[in-house]
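Participant: Have a look; sequence and predicted model below, questions after that.
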Amino acid sequence: MKKTLLQRVRDVVLADLYSALETQEKKNPIALLNQYLRDGVKEVETIEKLVDRHRMLQKNFMHELEQARYMAAKRAKQASIANQAGEVTLAERAEQESVYYQDQVVRLEKMHATTAEQVEDLQLRLEEMKNKLKEMHAKRMELMARENVANAQRRINDTLYKISGQSSFLRFEEIEEQIRQIEKQVVSEAEQDGFDYKIAQLEKRLQQSV
């Protein structure tokens, strides 16, 4: 059975998408999805133009059908008038053309019906493709969310590893020891200053008592 245009597009664009996602999602899922979305949007735009063109053909068939019906009825009436007037030649010509237009009516009715079915089928498949594109947009957002979480978790893990690493603890111990030495120095200086002050006061009192 020969595939329609949209069936081929669906096979190439949609089925290939999901198979590619299964094998390449780990490599660069967002970039892959973006590419398929761009391709899908272009295909939808092209198919919409084809559907519009087919819908125009349907209208043209209807116009031709109405014209053929009108001419078939018109020639049949003219044949009747010519027969009543005894104009055999005119009557025969009118009858022949009436038969011709009646055949055209039958042919155009079939063509119009077929085109109408095709337009309906194409429109349904076009809507199906648009829905698939919506699913792809949702899939992209899902993958973007997963990618963001994965990147955040990786950075958190890396940071925690650096913070909790042995070198970090050693560095903190060095800094703590430096601060402890400064604190001792400050206390020692404060005690020394206090001792010197007391001796100076004693010396002053001794001098005053002499």
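Facilitator: Arrived safely, thanks for sending.
Participant: For the rest of this, base every contact and every neighbour count on C-alpha atoms.
Facilitator: OK.
Participant: residue closest to the middle of this structure?
Facilitator: With distances taken as Cα atoms, centre = their mean, the chain has His137 as the residue nearest its mean C-alpha position (3.3 Å).
Participant: quick one: Glu117 from Lys162, how far?
Facilitator: From Glu117 across to Lys162, the span is 67 Å (Cα to Cα, to the nearest Å).
Participant: so where does the residue nearest to the centre of the chain fall, helix or strand?
Facilitator: Using DSSP states H and E, His137 falls within helix 88-164.
Participant: Distance from the chain centre to the helix or strand that that helix is followed by, please.
Facilitator: Under the assignment DSSP H and E, the closest C-terminal helix or strand after helix 88-164 is helix 166-209. Relative to its chain's centre, helix 166-209 lies at 70 Å (Cα atoms, centre = their mean, to the nearest Å).
Participant: this is the comparison structure:
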Amino acid sequence: MSEKPTTVAFDADDTLWQNEQFFKLTQERFAELLKDFAAPGDLEARLLEAERRNLGHYGFGIKGFVLSMIETALDVTEERVPAPVVRELITAGQEMLRHPIHLLPHAREAVEALARSHRILLITKGDLLDQERKLAQSGLGELFDGVEIVSDKTQATYESIFARHAEGAAAAVMVGNSLRSDVLPALAAGAWGVYVPHDLTWAYEQGEAPGSHARFREIADLGLLPGLIQSF
């Protein structure tokens, strides 16, 4: 297999465009609505616990987030959450699903530059309709040679995708803001993993950077990515 990468795959949320900031704003609204029932720190911890517990039921994305907020509201109020609060949580979720896309700095330039020299993929997880909406609004869709919207990102996920869309994982690079989902399983599959930190990465997606791994790289922003890829 080629040692020089021929395929570059991008994560979407908080790698190419803003996402977590809208979850944070809604979570602040959630805390304000339930301030008479739970302290913000406790509420945040209980919501995260509910989200983790519900991933197997709802998967990743806004819909599961809203259902987890409603479940947490029921728990902290001992089933006494006012109906208007539930209505406002549903409305907040609908607003998130309508929010316009804001590309992150250098996202378009990086994808355009690499599309001239490499096969370009988008590998994202979450709700199918929402991810398709965001991709369409981003204006980047025509630049990708393949788009994969998956339920989760594991070593097997990357092995399968890179076998179908690339010359195997050894000739592929995965770029993203999540160590847990974008970098570590891609490295385990045999690909390169490029970590691009985002200030608001969800706690679930955090992990320990494998600094000594020969195929791990970290860059401050996507503006540095084309040069990094060309150096491999």
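Facilitator: Yes, it's here. Everything numeric in this text was worked out from a predicted model, so none of it was measured.
Participant: care to give me the TM-score?
Facilitator: Structural agreement between the overlaid chains, expressed as a TM-score with TM-score structural alignment, normalised by the length of the first structure, amounts to 0.25; 86 aligned residues with a Cα RMSD of 5.2 Å.
Participant: quick one: the helix holding His137 of the first structure to helix 166-209, angle?
Facilitator: When axes from the mean of the first three to the mean of the last three Cα atoms, to 10 degrees is applied, the directions of helix 88-164 of the first structure and helix 166-209 differ by 40 degrees.
Participant: now for helix 88-164 of the first structure, which elements pack on it?
Facilitator: Judged by 3 or more Cα pairs under 8 Å, 6 or more residues apart in numbering; DSSP states H and E, the packing partners of helix 88-164 of the first structure are helix 5-9, helix 29-85.
Participant: quick one: buried residues of the host helix or strand of Gln27 of the second structure?
Facilitator: Counting by DSSP H and E, the element that carries Gln27 of the second structure is helix 20-33. By neighbour count, with 16 or more other Cα atoms under 10 Å as the criterion, the buried positions of helix 20-33 of the second structure are Glu20, Phe22, Phe23, Thr26, Gln27, Phe30, Ala31, Leu33.
Participant: mind listing what Ile47 of the first structure touches?
Facilitator: Leu6, Leu126 (Cα atoms under 8 Å, 6 or more residues apart in numbering).
Participant: hang on, the earlier thing: just name the closest of the buried residues of helix 20-33 of the second structure to Pro226 of the second structure, please.
Facilitator: Glu20 (24.9 Å; Cα to Cα).
Participant: Can you tell me how far that closest one is from Gly227 of the second structure?
Facilitator: In terms of Cα to Cα, Glu20 of the second structure sits 27 Å off from Gly227 of the second structure.
Participant: same question, Gln21 of the second structure
Facilitator: Using Cα to Cα, one gets 28 Å for the distance from Gln21 of the second structure to Gly227 of the second structure.
Participant: And for Glu109 of the second structure?
Facilitator: 12 Å.
Participant: same deal with Thr91 of the second structure?
Facilitator: Relative to Gly227 of the second structure, Thr91 of the second structure is positioned 43 Å away (criterion: Cα to Cα).
Participant: hey, which strand is longest across the second structure?
Facilitator: The residue-count maximum for a strand in the second structure (DSSP state E) belongs to strand 119-125.
Participant: what helices or strands is that strand leaning on?
Facilitator: Under the contact criterion of 3+ Cα pairs under 8 Å, 6+ apart, strand 119-125 of the second structure touches strand 7-10, strand 146-150.
Participant: Counting neighbours, which bits of the last one end up buried?
Facilitator: Which is strand 146-150 of the second structure. Taking 16+ other Cα under 10 Å as the neighbour-count basis, strand 146-150 of the second structure is seen to contain the buried residues Gly146, Val147, Glu148, Ile149, Val150.
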